[in-house]
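>>> Starting from these lines, generate the structure:
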Amino acid sequence: MSETTINEQEERQFYLTEEEHHPEGSTLLGFWLYLMSDCLIFAVLFATHGVLGRSYAAGPSPADLFDLPLVAINTAMLLFSSITYGFAMLEMEKNRKGATLAWLAITGLFGLAFLAIELYEFYHLIHEGAGPMRSAFLSSFFTLVGTHGLHVTFGIIWLVTLMVQVSMHGLIEENRRRLMCLSMFWHFLDVIWIGVFSFVYLMGVLG
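Predicted coordinates:
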């Protein structure tokens, strides 16, 4: 075999290796860019609530509306879901498909519990006449919390989709990369919700 042929084979192997690693790097980079854009969206919503958060229009204030123990339970649901997702990622690293799916399912149940409590809160507020049109404060509140809830809803749909893909194809490299992206997204939602709980609920009631 000539030296030219050997060099061509080595060059081809190099490009194949680069092509194998490029999708993962580009996917993670693209997803980080998406999360940064989402940060900007929530930053605008937080800033809006900061400006409008005391514009009650002679209506109810946060102290009149918010049930902090219920919100604390809701917060626990989302935090627990983040912990169970972490367990799912640990099982993925051990290549345990069944255990990974089980922890993902538990994560989804915690996420559904979070959404159920949030929808109950929205229903209760609207039933009490504190809907988003009642005041600027309530408009900003429903927009901020509702946007976060939509993200959680999307995350659960994504989670179920990945569970189906893992069930069908196993923990292949593509599914591992998708689970990693969803992990970043899910923990991002936890961080945002801690901000909502502290800035909107706690400061609103105790401030």
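>>> hey, let's count contacts and neighbours off CA atoms from now on
Will do.
>>> Which residue ranges of the chain form strands?
For the chain, no strands are identified by DSSP state E.
>>> Now do the helices in the chain.
Remark: helices assigned in the chain by DSSP state H are 3-52, 62-65, 68-93, 97-127, 136-169, 173-196, 203-206.
>>> thought F110 was touching L78?
Yes. At 6.5 Å, F110 and L78 qualify as touching, with contact defined as C-alpha atoms under 8 Å.
>>> So between those two, which is more surrounded?
Shown here are F110 and L78; by other C-alpha atoms under 10 Å, L78 has more neighbours (26 against 22).
>>> In contact with that one: list those residues for me.
110-111, 114, 190 (C-alpha atoms under 8 Å, 6 or more residues apart in numbering).
>>> Turn those into CSV, columns for distance to S183.
CSV is the format used below for the contacts of L78 (distance: C-alpha to C-alpha, whole Å):
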residue, distance to S183
F110, 15
G111, 13
F114, 17
D190, 11
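>>> Now for those: which two are most distant?
Distance extremes for the contacts of L78: the farthest pair is F110 and D190 at 12.4 Å, using C-alpha to C-alpha.
>>> coming back round to it: of the contacts of L78, just say which sits nearest to P23.
Distance to P23 across the contacts of L78 (C-alpha to C-alpha) is lowest for D190, with 27.0 Å.
>>> and the closest one, how far is that from L206?
As for D190, its distance to L206 is 22 Å (criterion: C-alpha to C-alpha, to the nearest Å).
>>> Looking at the two, which one has more neighbours?
The residue with more neighbours, out of D190 and L206, is D190; 20 against 8, by other C-alpha under 10 Å.
>>> which residues does that one contact?
The neighbours of D190, taking C-alpha under 8 Å, 6+ apart as the test, are 78-79, 82.
>>> rerun at 10 Å
Shown in contact with D190 (C-alpha atoms under 10 Å, 6 or more residues apart in numbering): 75, 78-82, 148, 152, 184, 196.
>>> any idea which of the residues you listed is closest to S55?
V196 (17.9 Å).
>>> I'd like the distance between that closest one and M92.
31 Å.
>>> Please apply the same query to E19.
Counting by C-alpha to C-alpha - E19 and M92 are separated by 24 Å.
>>> one more to line up against the first:
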Amino acid sequence: MSTALATHTHASTHVAHDHDHDDGSKTVLGFWLYLMSDCLIFSCLFATFAVLAGNVADAPTGKELFDLPYVAGETVLLLVSSFTFGLAMLNMHAGRRGRVIAWLGVTFLVGAGFIGMEVHEFANLIGENAGPGRSAFLSAYFTLVGTHGLHVTAGLVWLAVMMHQTATFGLDGIVRRRLACLSLFWHFLDLIWICVFTFVYLRGVL
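Got it, this is the predicted structure:
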């Protein structure tokens, strides 16, 4: 009976997979609309930071707080993760399922390293009494950088899901489409981080 139940569950999973997103054009269009809405959110956060960046009150400024070499290390990690994701996509087009999973795994580890460094940075700032409630500048900083970090965390969860789906279903049309959407999302986050690094950190230490 347990074997029959497992077979039924596996078959149900495949049916759900086969019936999900039956129209690829709708999926891609919907995802582009999502990315545009996300771009608007980050635009508002950047604009808010620009307005509040000079409102430090008696709190320390970015020049006093930011460790540029450390943040440059974070930037390198995220750029490397974009490169490894590109290798995963190249192997997807070549039909190499094992290598796709491997490169997605490397991307996950590098991305997790980025998040670990960011959490460490936030913890150090809060430990130095430079938390988001200390000044308008710090509030805007934590909101902008933290929102990006939450997006990367969501991307890591998505990566784990896609590694599982690639291993389970192979590189069928649905998995390929989902990987393409995830690739757009991941590279979008890299682009946003470059803007964060330039506009928040570099500008903050000058």
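>>> Can you give me the TM-score here?
Here the superposed chains carry a TM-score of 0.89, computed using TM-score structural alignment, normalised by the length of structure 2; 186 aligned residues with a C-alpha RMSD of 1.0 Å.
>>> any common contacting residues for F110 and D190 of structure 1?
Residues within reach of F110 of structure 1 and of D190 at once, by C-alpha under 10 Å, 6+ apart, are 78-82.
>>> got these as a markdown table, with distance to W158 of structure 1 columns?
Output for the shared contacts of F110 and D190 of structure 1, formatted as a markdown table (distance: C-alpha to C-alpha, whole Å):
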| residue | distance to W158 of structure 1 |
| --- | --- |
| L78 | 16 |
| L79 | 18 |
| F80 | 18 |
| S81 | 15 |
| S82 | 15 |
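>>> nearest to E118 of structure 1, of those?
For the shared contacts of F110 and D190 of structure 1, the nearest to E118 of structure 1 is L78 (11.2 Å; C-alpha to C-alpha).
>>> give the contact list for L159 of structure 2.
Going by C-alpha under 10 Å, 6+ apart, L159 of structure 2 touches 85, 101, 104-105, 107-108, 111, 153, 165, 179, 182-183, 186.
>>> what sits against the residue at minimal distance from the centre of structure 2?
Closest residue to the average C-alpha location of structure 2: V152 at 2.3 Å, with C-alpha atoms, centre = their mean. By C-alpha under 10 Å, 6+ apart, V152 of structure 2 lies in contact with 78, 111-112, 114-115, 146, 158, 185-186, 189-190.
>>> Can you say which two of the residues you listed are spatially most distant?
Taking every pair in those and measuring C-alpha to C-alpha, the maximum separation is 18.3 Å, between G146 and W158.
>>> What distance do you get for S135 of structure 2 to N129 of structure 2?
Applying C-alpha to C-alpha to S135 of structure 2 and N129 of structure 2 gives a distance of 11 Å.
>>> more crowded one of these two?
S135 (21 against 13).
>>> Identify the residues contacting the more buried one.
Listed by C-alpha under 10 Å, 6+ apart, the contact partners of S135 of structure 2 are 52-61, 141.
>>> Also S183 of structure 1?
S183 of structure 1 makes contacts with 82, 85-86, 88-89, 155, 159, 177, 189, as judged by C-alpha under 10 Å, 6+ apart.
>>> hmm, back to that, between E19 and M92 of structure 1, which has more neighbouring residues?
Shown here are E19 of structure 1 and M92; by other C-alpha under 10 Å, M92 has more neighbours (20 against 11).
>>> picking up where we left off before, may I ask which two of the contacts of S135 of structure 2 are separated the most?
Maximum pairwise distance in these, criterion C-alpha to C-alpha, is 16.1 Å, between D58 and Y141.
>>> Counting neighbours around each, name which of those two comes out higher.
It is Y141, of D58 of structure 2 and Y141, that has more neighbours when counted by other C-alpha under 10 Å, with 25 against 8.
>>> could you check the distance from the more buried one over to A11 of structure 2?
48 Å.
>>> repeat for M163 of structure 2
Going from M163 of structure 2 to A11 of structure 2 by C-alpha to C-alpha gives 19 Å.
>>> Looking at the two, which one has more neighbours?
Taking neighbours as other C-alpha under 10 Å, M163 of structure 2 and A11 compare with M163 leading, 22 against 12.
>>> T100 is in contact with K94 of structure 1, correct?
Yes. With contact defined as C-alpha atoms under 10 Å, K94 of structure 1 counts as touching T100 (9.2 Å).
>>> which non-adjacent residue is nearest the counterpart of P132 of structure 1 in structure 2?
When structure 2 is aligned by TM-score structural alignment, P132 of structure 1 is paired with P132. Among residues not flanking P132 of structure 2 along the chain, S139 sits closest, at 4.1 Å (C-alpha to C-alpha, 6 or more residues apart in numbering).
>>> The one you found: neighbouring residues, count only.
Neighbour number of S139 of structure 2 under other C-alpha under 10 Å is 18.
>>> cool, the one 4 residues further on as well?
Neighbourhood size, T143 of structure 2 [other C-alpha under 10 Å]: 17.
>>> check contacts around it.
Here T143 of structure 2 is in contact with 45-46, 48-49, 132, 137, 149 (C-alpha under 10 Å, 6+ apart).
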